[in-house]
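A.B. asks: Kindly generate the corresponding structure for this input.
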Amino acid sequence: MPPTRLATLLGRAVRQQRHLRDLTQSELAEAAGVTQAAVARIESGSRAASIPVLERLFAAMDVQMVVEVEPLEAHLDARIGELAARPIAERIDELGLDETLDRLTDFPQVLTGSTAALLQGAPVPVDAVEIALRWQDSKRFTRWLETNYGQRWNARWGEFGGVWLEPEEPGEHRWSTRYGEIRATMCDELPETIEVRHGGRDYRVVPVVELELTEPRAAELLRRYRARQLAAEG
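C.D. replies: You can find the predicted model right below:
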């Protein structure tokens, strides 16, 4: 089964708390008495953890879960508001974007999707580095994945692994690697880009206006954010 929203939210909470304490996945796993692989799966949202395991993970970081309910869709506005208040540099660091890009040097690629929207100031959730790359570079990408412990998303089992790495094989273009999750848009030619600069680094990104035409999820979140802004101004 595909990951649920709750599994994604819980995984994000574990990852954020771990980053705040400057812990590695292995260090947290040892403190909580679970495996590093289990922590990785929980943080990615690919598998829902049991309540006892989650309690052990949070207890190892001196925090606890609080359960609340809210009307459907309310979480979107809350999430957008939270992200709008956070510095872009902080979100770039949390995503591990620079480290990933420093190693994606074997083939040309550009940033797209929610990653590109983030770098242009859009308060959209970003759980993976999203790139566009050409089909003609797919073999080089496959070799890069093999070198960096890549595992492809297996939609049937709702987790990474157990399917062929190659982009030519059927399935979502989504991989876990030693540097985090990467999602790819395969294309014949790379899309037109603009350059944005953060922290002394230039990033090649697909413009927001183009993303709004090609990324329905990002477009919906941007629409909600702008509606919130208009409401606040009114």
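A.B. asks: Only C-alpha atoms from now on, for both contacts and neighbour counts.
C.D. replies: Noted.
A.B. asks: Spell out the secondary structure type for residue 195.
C.D. replies: Of the three states, residue 195 takes strand under DSSP: H, G, I helix; E, B strand; the rest coil.
A.B. asks: Touching, it and residue 207? I think so.
C.D. replies: No - Residue 195 is not in contact with residue 207 according to Cα atoms under 8 Å; the separation is 9.0 Å.
A.B. asks: Give me the more crowded residue out of the two.
C.D. replies: Legend: neighbour count by other Cα atoms under 10 Å for residue 195 and residue 207, higher for residue 207 (21 against 13).
A.B. asks: do you know how far the more buried one is from residue 117?
C.D. replies: Applying Cα to Cα, to the nearest Å, the value for residue 207 to residue 117 is 8 Å.
A.B. asks: and what of residue 191?
C.D. replies: Applying Cα to Cα to residue 191 and residue 117 gives a distance of 15 Å.
A.B. asks: neighbour-wise, which of these two wins?
C.D. replies: A side-by-side neighbour count of residue 191 and residue 117, using other Cα under 10 Å, places residue 117 first with 25 against 17.
A.B. asks: What helix or strand is that one located in?
C.D. replies: helix 113-119 (DSSP states H and E).
A.B. asks: which helices and strands sit right next to the longest strand along the chain?
C.D. replies: Assignment by DSSP state E gives strand 180-187 as the longest strand of the chain. Strand 180-187 sits against strand 129-134, strand 174-177, with contacts defined as 3 or more Cα pairs under 8 Å, 6 or more residues apart in numbering; DSSP states H and E.
A.B. asks: quick one more, to check against the first:
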Amino acid sequence: MPDSRLTRQIAAALRDERERRELTQRRLADLAGLSQGTVARIERGDRVPSLPVVERLFAALGQQLRLAVEPLDSHLDAALAGLAGRPLAERLDELGLDRTLDALGELPYVLTGATAALLQGVPLPVAAVEVAVRWRDAARLTAFLEREYGLRWNARWEEWGGLRLEPEEPGEHRWQTRQGELRARMCDELPEPVEVRHGERSYRVEPLIQVELTDRRAADLLRRHRQRLGAAPAARGPAR
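C.D. replies: The predicted model follows:
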């Protein structure tokens, strides 16, 4: 699969415009004189489309792309700056963290990724509650997902549903539940956590130094956050 930011942006823009007009992929393909498979691959980001093909697709939607340039990844700096000014309690409530953890009940877990970084004082974007879960607890995770009417992310069709809930089944470990989105990193043993306290609650989180080793996306954002602050590259300790 192409690892291109522009390819992903074109895919998302095309999908959003098509859905906004309530067109199927097949109907858009007919309008643009392409195959439905071509449209599907472009929307999934599996194919780097040529500029003439992109122009044909958006023209079929009555739209055209506009080219602009900006400093490299400046949108990330703006996003990090905006998140830094928001209260942590507000972001945790928006994420539905406590609701999700209460619903997990006695399932053993450790918070990981951007969720763990956020709880340790780093204002990263967090789209889902991220946890590490042992493989031997997979059945308990599945039971939670069934209770919460979970739907699994289908990367092939870029939509929720159509896949079995069980972590053992092939597919990304992402589920949409009544409490919000949950992402799991399945492992043989849980990472050694540190305890972080906010308000009246304590959280078991993966230390930042481990987050940087296990989550490439979070690690990149952590480095960018430190560069913005002019901080040394050493990992910060947990906020208490």
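A.B. asks: how about the helices in the first structure?
C.D. replies: Applying DSSP state H to the first structure gives helices spanning 5-20, 25-32, 36-44, 51-59, 74-84, 88-95, 97-103, 113-119, 138-147, 208-214, 216-233.
A.B. asks: so which of these is the most packed in?
C.D. replies: helix 113-119 (a mean of 25; mean count of other Cα atoms under 10 Å).
A.B. asks: how big is the offset of that helix relative to the second structure?
C.D. replies: For helix 113-119 of the first structure, the mean deviation from the second structure after alignment is 0.5 Å (mean Cα distance after the TM-score superposition for the first structure).
A.B. asks: Specify, as a residue range, where that helix falls in the second structure.
C.D. replies: Matched against the second structure by TM-score structural alignment, helix 113-119 of the first structure falls on residues 113-119.
A.B. asks: distance between that stretch and the chain's centre?
C.D. replies: Here the centre of stretch 113-119 of the second structure is set off from its chain's centre by 13 Å, with Cα atoms, centre = their mean, to the nearest Å.
A.B. asks: if we can go back for a sec, save the helices and strands packed on strand 180-187 of the first structure as JSON lines, and put in mean neighbour count and distance to residue 144 of the first structure too.
C.D. replies: As requested, those are exported to JSON lines (neighbours: other Cα atoms under 10 Å; distance: least, Cα to Cα, whole Å):
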{"stretch": "strand 129-134", "mean neighbour count": "22", "distance to residue 144 of the first structure": "13"}
{"stretch": "strand 174-177", "mean neighbour count": "22", "distance to residue 144 of the first structure": "10"}
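A.B. asks: right, so of those, which gets closest to residue 75 of the first structure?
C.D. replies: For residue 75 of the first structure, the closest of these is strand 129-134, at 22.6 Å, according to Cα to Cα.
A.B. asks: which strands and helices sit next to that closest one?
C.D. replies: Counting by 3+ Cα pairs under 8 Å, 6+ apart, strand 129-134 of the first structure packs on strand 110-111, helix 113-119, strand 180-187.
A.B. asks: do you know which of the ones you listed lies nearest residue 222 of the first structure?
C.D. replies: Here helix 113-119 is closest among these (Cα to Cα), at 9.3 Å.
A.B. asks: Show me what the closest one is packed up against.
C.D. replies: Contact here means 3+ Cα pairs under 8 Å, 6+ apart; on that basis helix 113-119 of the first structure packs against strand 129-134, helix 208-214, helix 216-233.
A.B. asks: 7 Å instead?
C.D. replies: strand 129-134 (3 or more Cα pairs under 7 Å, 6 or more residues apart in numbering; DSSP states H and E).
A.B. asks: What's the average distance for the strand it packs on when superposed on the second structure?
C.D. replies: For strand 129-134 of the first structure, the mean deviation from the second structure after alignment is 0.5 Å (mean Cα distance after the TM-score superposition for the first structure).
A.B. asks: relative orientation of that strand and strand 180-187 in degrees?
C.D. replies: If you take axes from the mean of the first three to the mean of the last three Cα atoms, to 10 degrees, strand 129-134 of the first structure sits at 30 degrees to strand 180-187.
A.B. asks: All good on my end, thank you.
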